[in-house]
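Asks: Sharing a model that was predicted from the sequence below.
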Amino acid sequence: MEDNHEYDDGIIKETGCLEEDDIIDSAALVQPQRCERCRYDFHIVYSLSYRVPVLYFRAYWSDGQPLALQELEKNIPESTRQELTVHKWTFITQEEHPYLNQPWFTLHPCGTSEWMKLLFTRDTSTLALGGVAVHRYMVSWFSFIATVFGLKLPFGMFGSSDSHTLASS
């Protein structure tokens, strides 16, 4: 039986796996993953056309290189990846930031108005006030949006209120 191992300072090295003319297919090799952290910038911008807040965000590596959409999808929670295929409001698109005129990702707002109405439909206090308090609306909206990125809101945010209301339409 042939011994295909080499012993060097107590370390065993396999030597007989490849013949001299064997071809190594780099496409079959596992490519190393980037181990560095990425940073996210989040902006909330009110959309006049959709009449809802919209989350704009960008993600980039520590060297400043932006994440491609495929890299971004790998960095979000598994539950979000599953949601991306099910619910239209969670589609991540790339658009020009309305104030910075740079490409940013966004969670497309096309269904936001409908699910926010559903959230507040059964709340009779909302109807009595003639609308939803702005703070309550924003906290509710952001608590839903934050789950896309695995963010958690401080519990204290839910207790605050303000006197401004958004008229229900």
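Replies: Okay, I see it.
Asks: switch to C-alpha atoms for all contacts and neighbour counts from now on
Replies: Will do.
Asks: who touches the spatially most central residue of the chain in this structure?
Replies: Closest to where the C-alpha atoms of the chain average out (C-alpha atoms, centre = their mean) is residue 149, at 4.2 Å. Contacts for residue 149 were tallied using C-alpha atoms under 8 Å, 6 or more residues apart in numbering; they are 76, 77, 80.
Asks: and the helix or strand containing residue 166, how far out from the chain's middle?
Replies: Using DSSP states H and E, residue 166 falls within strand 165-167. A distance of 29 Å separates the centroid of the chain from that of strand 165-167, by C-alpha atoms, centre = their mean, to the nearest Å.
Asks: mind listing what's buried in that strand?
Replies: Neighbour counts over strand 165-167 (16 or more other C-alpha atoms under 10 Å) mark residue 165 as buried.
Asks: what do you get for stretch 85-104?
Replies: For stretch 85-104, burial by neighbour count (16+ other C-alpha under 10 Å) applies to 89, 90, 91, 92, 94, 97, 104.
Asks: Over to stretch 124-138?
Replies: Buried residues in stretch 124-138, counted by 16+ other C-alpha under 10 Å: 126, 131, 132, 133, 134, 135, 136, 137.
Asks: which one among those residues gets closest to residue 69?
Replies: The shortest approach to residue 69 among these belongs to residue 137, at 29.1 Å (C-alpha to C-alpha).
Asks: For the closest one, give me its contacts.
Replies: By C-alpha under 8 Å, 6+ apart, residue 137 lies in contact with nothing.
Asks: if we can go back for a sec, among the buried residues of stretch 85-104, which lie within strands?
Replies: Within the buried residues of stretch 85-104, residues falling in strands by DSSP state E are 92, 94, 104.
Asks: okay, now the one to match up with it:
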Amino acid sequence: MQSLSSGEPFAQSTSHYEDWMLKMTTCEMNILTSQEFNCAIDQFKDFLLDNLQSTVRFKVVVAEVKQVNEERYMFASSTIGQDDTRLEFTISYDKFYQVPIFSFRFYINDKLDFNIDELDQSLKESSNLVLNRLVDLSIIDHHLLHQPWFQIHPCETLNTLNTHVQSQRTITSGQNYNYKYSISYLSCWFGLYALPEIFPQFSIRPVIYS
């Protein structure tokens, strides 16, 4: 992934759209539908709280599933390191790209900070949290909350996930097929396109089903 300059606004470029359409027409994708996402997000929230780990001190203060019209999403707030650093993030679903989206923002001393250079330095000093500057981050208008948030552009997500989870529908077949596949999919996605990708000090324990 290529890094963006500080504060570069989100824009859906023609090349992003054309690349995405080409992959959609040439591959049979393993897609988590919006209905499957809506059904699984409560269980994934619980799974995430049980399996999220980090080399830096953090405490989840709020974690809940909310809804805007018919679209459900997870909202979480956590203190990182010292209590003056607060991370908020959401997990929602993009119907155009047909993938989950991780959006996040930080409060430093109760001040919302979108200057990526200043934020990176503040996190290092206050929490020993290191931002992966190779990740392509943009400041976008949250598609459900209509507020500015950081986000990884989702144009490559579907193709990457297809490579990683193509065997999951066979592996997780059986009585709890839908639940197992959805949680496995979301767990794989979270590791590749959410908190652990942006901040490598975080990780999620893998899903293991007997």
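Replies: Nice, thanks for sending it over. Fair warning: this is a prediction, and the values are worked out from it, not measured in the lab.
Asks: re earlier: and the two most separated of the buried residues of stretch 124-138 of the first structure?
Replies: 126 and 135 (12.8 Å).
Asks: tell me the SS of the equivalent of residue 187 of the second structure over in the first structure?
Replies: Aligned counterpart of residue 187 of the second structure in the first structure: residue 139 (TM-score structural alignment). Secondary structure state of residue 139 of the first structure, per DSSP: H, G, I helix; E, B strand; the rest coil, is helix.
Asks: wait, doesn't residue 139 of the first structure sit right on residue 159?
Replies: No: contact criterion C-alpha atoms under 8 Å: residue 139 of the first structure and residue 159 do not qualify, at 9.9 Å.
Asks: With neighbour numbers in mind, choose between the two.
Replies: Between residue 139 of the first structure and residue 159, counted using other C-alpha atoms under 10 Å, residue 139 has the larger neighbour count: 18 against 9.
Asks: starting at the chain centroid, how far to the strand or helix carrying residue 114 of the first structure?
Replies: Secondary structure from DSSP H and E places residue 114 of the first structure in helix 112-121. Put simply, helix 112-121 of the first structure sits 21 Å off its chain's centre (C-alpha atoms, centre = their mean).
Asks: and it, how far from the second structure on average?
Replies: Comparison of helix 112-121 of the first structure with the second structure after fitting gives an average deviation of 1.1 Å (mean C-alpha distance after the TM-score superposition for the first structure).
Asks: Next SSE downstream of that helix?
Replies: Assigned by DSSP H and E, the successor of helix 112-121 of the first structure is helix 124-129.
Asks: for that next one, packing partners?
Replies: The helices and strands touching helix 124-129 of the first structure, judged by 3 or more C-alpha pairs under 8 Å, 6 or more residues apart in numbering; DSSP states H and E, number zero.
Asks: mind listing the helices for the second structure?
Replies: For the second structure, helices defined by DSSP state H occupy the ranges 14-26, 34-51, 116-127, 157-165, 168-171, 177-193, 195-198.
Asks: Include distance to residue 90 of the second structure when you put the ones you listed into TSV, please.
Replies: Listed next are the helices of the second structure as TSV, based on distance: least, C-alpha to C-alpha, whole Å:
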stretch	distance to residue 90 of the second structure
helix 14-26	23
helix 34-51	11
helix 116-127	19
helix 157-165	17
helix 168-171	25
helix 177-193	12
helix 195-198	11
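Asks: Figure out which of these is closest to residue 107 of the second structure.
Replies: Closest approach to residue 107 of the second structure among those is made by helix 116-127 (9.3 Å; C-alpha to C-alpha).
Asks: Just give me the match in the second structure for residue 40 of the first structure.
Replies: With TM-score structural alignment as the criterion, the equivalent of residue 40 of the first structure in the second structure is residue 87.
Asks: Quick check: the gap between its match and residue 140 of the second structure.
Replies: Separation of residue 87 of the second structure from residue 140 of the second structure (C-alpha to C-alpha, to the nearest Å) stands at 17 Å.
Asks: Compare the contacts of residue 149 of the first structure and tell me which has the most neighbours.
Replies: Top of these by neighbour count (other C-alpha under 10 Å): residue 80, with 16 neighbours.
Asks: Residue 88 of the second structure - how many residues pack around it?
Replies: 19.
Asks: For it, which residues are in contact?
Replies: Residue 88 of the second structure is in contact with 75, 76, 77, 78, 104, 105, 106, counting by C-alpha under 8 Å, 6+ apart.
Asks: Now the third one: closest residue in space that isn't a chain neighbour?
Replies: Distances taken as C-alpha to C-alpha, 6 or more residues apart in numbering put residue 88 closest to residue 77 of the second structure, at 4.4 Å, once the chain neighbours are dropped.
Asks: and if you look at the fifth one?
Replies: Closest residue to residue 104 of the second structure apart from its sequence neighbours, by C-alpha to C-alpha, 6+ apart: residue 89 at 4.1 Å.
Asks: Quick check, the one you found in contact with residue 76.
Replies: Yes: under the criterion of C-alpha under 8 Å, residue 89 of the second structure lies in contact with residue 76, with a separation of 5.4 Å.
Asks: Out of these two, name the residue with the larger neighbour count.
Replies: Between residue 89 of the second structure and residue 76, counted using other C-alpha under 10 Å, residue 89 has the larger neighbour count: 21 against 18.
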